[in-house]
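K.L.:
take this sequence and fold it.
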Amino acid sequence: MKGGYIIRDQEKPHFLTCTIVDWIDIFTRKSYRDIVIDCLDFCIKNKGMVLFGYGVMSNHIYIIVQSKEGKLSDLIRDFKKFTAKRILEALHQEPESRKEWILERFAKATESHSRNTNYQIWGYGGHAEEIFKLKFMWDKLNYIHLNPVRAEIVEKAIHYVYSSASYYAKDKSLLNIELADNPIINTSDTKEFWKYNNYDE
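P.N.:
Sure thing, here's the model as predicted:
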């Protein structure tokens, strides 16, 4: 995996940021967000992906992920390849007012790379950060879950459908998440913790 931070330990969970080239805000449309969800679900069920958290923003996604097979770089590569193929198919088949402009940007992105000859959808790398402590895991989970709140998309983290916030708060999500133990709270102060972090309703 080139660019950003390199995944050195293929068996450890990592926090990754995967960005669309030129920061094109393709995920403002539900159909493209759903492609990401469908592909993550496929990887969980068929590719040995363990997903601890996720968030889909307008032009990038956050995931905290691990490979059961100890091949995380390959897993992320396949995920990006699969989603890129689906996004291109949707661009050609579904109504999209910006289709020509988006395809032009995707095509231009290949000029500086030899790996893709027609279109480049994802930026290379993923700024991978190894999760070395449970506390660090929760720092990243809170960052992911509160991002839509900071962006003023929603008032509460659990109101944002395309993240794992509601799964941690209410065991409800679009995807099957591997819950990370929380080292910060216990049963007596759980409600206050969620309230402080805007997870409550």
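K.L.:
hey, let's count contacts and neighbours off CA atoms from now on
P.N.:
OK.
K.L.:
how far off centre is the longest helix anywhere in the chain?
P.N.:
As assigned by DSSP state H, the longest helix anywhere in the chain is helix 72-93. Counting by Cα atoms, centre = their mean, to the nearest Å, helix 72-93 is centred 13 Å from the centre of its parent chain.
K.L.:
what comes up buried for the helix or strand following it?
P.N.:
Where DSSP states H and E defines the elements, the next helix or strand beyond helix 72-93 is helix 99-108. Using 16 or more other Cα atoms under 10 Å as the test for burial, helix 99-108 gives 102-103, 105-107.
K.L.:
now show me the structure for the sequence below, then we'll compare the two:
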Amino acid sequence: MPVRKAIPEKDGAYFITFTCSNWLPLFKICNAYDAVYNWFNHLKQKSHYIIGYVIMPSHVHAVIAFSNTGKSINTIISNGKRFIAYDLINRLRKQNSHLILSELSSGLNKTEIKEGKLHSVFETSFDWKECRTEKFIQQKLDYIHFNPCKAKLVELPEQYEHSSAKYYYAGNQGIYPVTSFMELRDIDLTALHT
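P.N.:
Next up, the predicted model:
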């Protein structure tokens, strides 16, 4: 899954966004928010840190601190998207969502079809921004936490269930526990974790 521009580093804090194909609300349709949480669990097992997130019906925003595991961050994110995509397709099949599955198949290009790909679940690229300062991390967290408010899903950020806003605005961990970005000061992300 290509990215517009490859992330040159193997560690660091990054603001990441990936979107369902055609902005379809697949996480809502499949009630598959837990698929992202499962990916977060995998990341934590590999010594990465989830700093903040929001899982919208059609896309994911996250601030993730990646430890150096020897793998490129692009590969880590691409593998995560693939892992989540398989889960979404399985759920759509169980729901007999033939129209959506057909739409996801019709978005494939000739190369993807030749490679045996059956569905295009996510946009092929993802967006990223390196978070070099605590101020920038805070800006990105505010942006993602207010996303559900802008979409008129809730009035206050901490009311949205699939977000870390509850932690940052009310002091209570939500569905998925996150690591405060302030704790990154004491974490050496550059040390190799295998």
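K.L.:
TM value for the aligned chains?
P.N.:
Overlay of the two chains. TM-score (TM-score structural alignment, normalised by the length of structure 2): 0.83; 178 aligned residues with a Cα RMSD of 2.0 Å.
K.L.:
if we can go back for a sec, what's the longest helix of structure 1 packed up against?
P.N.:
In terms of contacts (3 or more Cα pairs under 8 Å, 6 or more residues apart in numbering; DSSP states H and E), helix 72-93 of structure 1 is packed against helix 30-46.
K.L.:
run through who's touching the very next helix or strand once past the helix it packs on.
P.N.:
Remark: after helix 30-46 of structure 1, the chain's next helix or strand is strand 49-56, criterion DSSP H and E. For strand 49-56 of structure 1, the external contacting residues (Cα atoms under 8 Å, 6 or more residues apart in numbering) are 27, 33, 36, 43-44, 61-68, 75, 141, 144-145, 162-165, 176-180.
K.L.:
can you tell me the centre-most residue of structure 2?
P.N.:
residue 60 (4.4 Å; Cα atoms, centre = their mean).
K.L.:
which ones are touching residue 102 of structure 1?
P.N.:
Contacts of residue 102 of structure 1 by Cα under 8 Å, 6+ apart are residue 24.
K.L.:
show me what it aligns to in structure 2.
P.N.:
Aligned by TM-score structural alignment, residue 102 of structure 1 pairs with residue 100 of structure 2.
K.L.:
give me the buried positions along stretch 130-139 of structure 2.
P.N.:
Using 16+ other Cα under 10 Å as the test for burial, stretch 130-139 of structure 2 gives 130-131, 137-138.
K.L.:
that older thread, what is the most widely separated pair among the buried residues of helix 99-108 of structure 1?
P.N.:
Maximum pairwise distance among the buried residues of helix 99-108 of structure 1 (Cα to Cα): 8.6 Å, between 102 and 107.
K.L.:
and residue 68 of structure 1, how far from residue 135 of structure 1?
P.N.:
Distance of residue 68 of structure 1 to residue 135 of structure 1, computed by Cα to Cα, to the nearest Å: 22 Å.
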